[in-house]
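Visitor: Here's my sequence, what's the structure:
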Amino acid sequence: MKIDELSPAHQQALEAAAFRRLLEHLDSRKDVQNIDLMNLAGFCRNCLSKWYVAAAKSDDIEVDYEDARTRVYGMPYADWKEKYQGEATSAQLEKLQQTTPK
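Guide: All right, here's what the predicted structure looks like:
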């Protein structure tokens, strides 16, 4: 079946499965810092959390940002930050400044 032949329900199911797989992959790569994601791809786990909240809002569903971050991080953000987030290096911060749109 070609992708343009999928029903909207099937397309949504596949997109949801891909999102869940992305979260699993990010969970397995806790060594990858958000600043690295931002520097290389222009988004991070926090961006995904914000997009989750925005998607809910577009369907008139209230989702708290911290709840969305817990979904994306697999644990409360404060716990993840304490366990896995390292201090950004000066090189990482400099690259972020260079790659962030003004």
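Visitor: contacts, neighbours, all on C-alpha from now
Guide: Noted.
Visitor: Give me the buried stretch members for the stretch of helix or strand residue 19 belongs to, please.
Guide: Here residue 19 sits within helix 8-28, counting by DSSP states H and E. Buried residues in helix 8-28, counted by 16 or more other C-alpha atoms under 10 Å: 23, 26.
Visitor: and the helix or strand just after it, what other elements does it pack with?
Guide: Per DSSP H and E, helix 8-28 leads on to helix 34-41 as the next helix or strand towards the C-terminus. Counting contacts by 3 or more C-alpha pairs under 8 Å, 6 or more residues apart in numbering; DSSP states H and E, helix 34-41 packs against helix 90-99.
Visitor: Other residues contacting the helix it packs on?
Guide: Outside helix 90-99, the residues within contact range by C-alpha atoms under 8 Å, 6 or more residues apart in numbering are 35-36, 38-39, 42.
Visitor: and that helix with helix 34-41, angle?
Guide: Relative orientation of helix 90-99 and helix 34-41, computed by axes from the mean of the first three to the mean of the last three C-alpha atoms, to 10 degrees: 40 degrees.
Visitor: Pull the distance from helix 90-99 to the chain's centre.
Guide: Chain-centre distance of helix 90-99: 20 Å, with C-alpha atoms, centre = their mean, to the nearest Å.
Visitor: one more to line up against the first:
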Amino acid sequence: MDKQIETELEAAAFRGLLTHLQNHPEVQNIELMILADFCRNCLAKWYAEAAKERGIDIDYEQARDKVYGMPYAEWKDKYQLTATPEQMAAYEKRQKEKQ
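Guide: Take a look at the predicted model:
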């Protein structure tokens, strides 16, 4: 496969992932971290890091705006729930398993 086509497909898949996550704010970041070991904030960090590697001035907050589809503070106020004790226990267990 041509490298340019591969890059375009990867970019399209990433845009699809962002759209899917933006359309499903009921999926909490803690749940993503427990199940997949990444969340929206991780995507934003990776996005900002990729920009930095290419000399593009995009900071973490700008990257979060891109990933969340709105300012993070707004998303947090609208959609983020407090993690339950069960979720926190599952997250901590997951983190210990990685060590």
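Visitor: May I have the TM-score of the superposed chains?
Guide: After superposition, the two chains reach a TM-score of 0.95 (TM-score structural alignment, normalised by the length of structure 2), with 97 aligned residues with a C-alpha RMSD of 0.8 Å.
Visitor: Give the buried residues for stretch 37-54 of structure 1.
Guide: Buried residues in stretch 37-54 of structure 1 (16+ other C-alpha under 10 Å): 38-39, 44-46, 48-50, 52-54.
Visitor: Enumerate every residue touching the aligned partner of residue 71 of structure 1 in structure 2.
Guide: Aligning on TM-score structural alignment places residue 71 of structure 1 opposite residue 66 in structure 2. Residue 66 of structure 2 sits next to residue 44 when contact means C-alpha under 8 Å, 6+ apart.
Visitor: now swap in residue 88 of structure 1 and tell me
Guide: By C-alpha under 8 Å, 6+ apart, the residues touching residue 88 of structure 1 are residue 35.
Visitor: Where in structure 2 does stretch 27-36 of structure 1 fall?
Guide: The aligned range for stretch 27-36 of structure 1 is 22-31, by TM-score structural alignment.
Visitor: Please disregard the earlier target; I meant stretch 82-99 of structure 1.
Guide: Against structure 2, the aligned range for stretch 82-99 of structure 1 is residues 77-94 (TM-score structural alignment).
Visitor: Next, name the residue at the spatial heart of structure 2.
Guide: Structure 2 has residue 40 as the residue nearest its centroid, 1.9 Å off, counting by C-alpha atoms, centre = their mean.
Visitor: Settle this for me: that residue is touching residue 27, isn't it.
Guide: No. Using C-alpha atoms under 8 Å, residue 40 of structure 2 makes no contact with residue 27, being 10.3 Å away.
Visitor: Now the common contact residues for the two.
Guide: Common neighbours of residue 40 of structure 2 and residue 27 (C-alpha under 8 Å, 6+ apart) are residue 21.
Visitor: Map the residue nearest to the centre of structure 2 across to structure 1 for me.
Guide: Residue 40 of structure 2 maps onto residue 45 in structure 1, by TM-score structural alignment.
Visitor: try residue 52 of structure 2
Guide: Here residue 52 of structure 2 is matched to residue 57 in structure 1, going by TM-score structural alignment.
Visitor: how far apart are the one helix or strand the match of residue 71 of structure 1 maps to and its match in structure 1?
Guide: Residue 66 of structure 2 is part of helix 60-68 when elements are defined by DSSP H and E. Comparing helix 60-68 of structure 2 with its match in structure 1 after superposition yields a mean distance of 0.3 Å (mean C-alpha distance after the TM-score superposition for structure 1).
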